[in-house]
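Enquirer: Generate coordinates for the sequence data below:
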Amino acid sequence: MKNLQIKNVMAFVPAKDFQLSSRFYEDLGFTKAIATDKSAQFVMQGYGFWLQDYYVDAWAANAMLCLYVEDIDAWAKHLDSLDLINGYGGVAKVLAAPHAQEGGIMMQFCDPAGVLWHVRENGVSADIGTRTQT
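Expert: The predicted structure follows:
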């Protein structure tokens, strides 16, 4: 039998200004684990993504990531403390404060390239992989 065990899945995220986006994600709390001239892997608590020094407007405008958290109010305060509008070229911003939506609490923000992040408390989570499939 083949060993098809998955260790991780990571999305690639576009950056219009690679240095600005790198600083944004570090300020958010991610650690730059691996870096090359054109990409960097950012991780936090074992989860992460690859930031690319590559930008296509349609890709950035349609890219979305979902961050499942234990305490959304703590994340809202953290994002507020970063003063996104003034700190990241006027592009990164909180789009929606925590609110009830589809079985949980959710908020949204976008990064300096316009990538949309959904932050969710409750609802479907990263534990989905532990479900039994039939």
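
Enquirer: can we go C-alpha only for contacts and neighbour counts from here?
Expert: OK.

Enquirer: And the helix or strand harbouring W50, what's buried?
Expert: Using DSSP states H and E, W50 sits within strand 47-52. By neighbour count with 16 or more other Cα atoms under 10 Å, strand 47-52 contains the buried residues 48-52.

Enquirer: So which elements touch that strand?
Expert: strand 12-14, helix 18-28, strand 39-44 (3 or more Cα pairs under 8 Å, 6 or more residues apart in numbering; DSSP states H and E).

Enquirer: now the other sequence, so there's something to compare against:
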Amino acid sequence: MIQPGKSIRTFVGAKDFGESCRFYEILEFELRHHGKGFAYVSISPGIGFYLQEYYEKEWCENSMVFLEVDDLEAYFDKVTALDLPGKFHGVKVMPIKQQVWGAEFFIIDPAGVLWHIGTFRSDNQA
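Expert: I've put the predicted structure just below:
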């Protein structure tokens, strides 16, 4: 390795930047705006991504982000209680599915980005 990294952050597109900001704020992500149409969005220190006012349908609808959480059922219950599909056009929340490696549920954000929210089995930390 050339040098150890300090963080890795993906870029996520927004069809409507203001709507996406509201979506992530309702999910209790913290937004730090870095100019018009660009924000660092974090869920905890050192874990986040860049939200940008850029939308390319094929790119957004083929983007995926995986968020690992400790208590998947509690997270799912909290997310479903937010009624995101009732507040944002195109947003979907799908039920928890058991996988060989652990479990996950899916959220599709307002731009079509697919979020995998999951937890690994203790013997599988992929």
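
Enquirer: what's the TM-score here?
Expert: Here the TM-score for the pair of chains, by TM-score structural alignment, normalised by the length of structure 2, is 0.90; 123 aligned residues with a Cα RMSD of 1.7 Å.

Enquirer: before we move on, the earlier item: output the buried residues of strand 47-52 of structure 1 as JSON lines; include the columns distance to Q101 of structure 1.
Expert: Shown next, in JSON lines, are these (distance: Cα to Cα, whole Å):
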{"residue": "G48", "distance to Q101 of structure 1": "24"}
{"residue": "F49", "distance to Q101 of structure 1": "25"}
{"residue": "W50", "distance to Q101 of structure 1": "28"}
{"residue": "L51", "distance to Q101 of structure 1": "28"}
{"residue": "Q52", "distance to Q101 of structure 1": "31"}
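
Enquirer: who's in contact with the residue lying closest to V65 of structure 2 once chain neighbours are set aside?
Expert: In space, and not counting its chain neighbours, V65 of structure 2 is closest to W115: 4.9 Å by Cα to Cα, 6 or more residues apart in numbering. Neighbouring residues of W115 of structure 2 by Cα atoms under 8 Å, 6 or more residues apart in numbering: 64-67, 106-109.

Enquirer: Closest to F23 of structure 2 out of these?
Expert: The nearest member of the contacts of W115 of structure 2 to F23 of structure 2, counting by Cα to Cα, is D109 at 7.7 Å.

Enquirer: Check the gap between the aligned residue in structure 1 for the closest one and N122 of structure 1 for me.
Expert: Matched by TM-score structural alignment, D109 of structure 2 corresponds to D111 in structure 1. For D111 of structure 1, the distance to N122 of structure 1 equals 23 Å [Cα to Cα, to the nearest Å].

Enquirer: which of those two has more neighbours?
Expert: Using other Cα atoms under 10 Å as the criterion, D111 of structure 1 and N122 rank with D111 on top: 21 against 15.

Enquirer: burial measure for the residue nearest to the more buried one when sequence neighbours are not counted, as a count.
Expert: Leaving aside its sequence neighbours, D111 of structure 1 sits nearest to A92 (Cα to Cα, 6+ apart; 4.5 Å). Counted with other Cα under 10 Å, the neighbours of A92 of structure 1 add up to 22.
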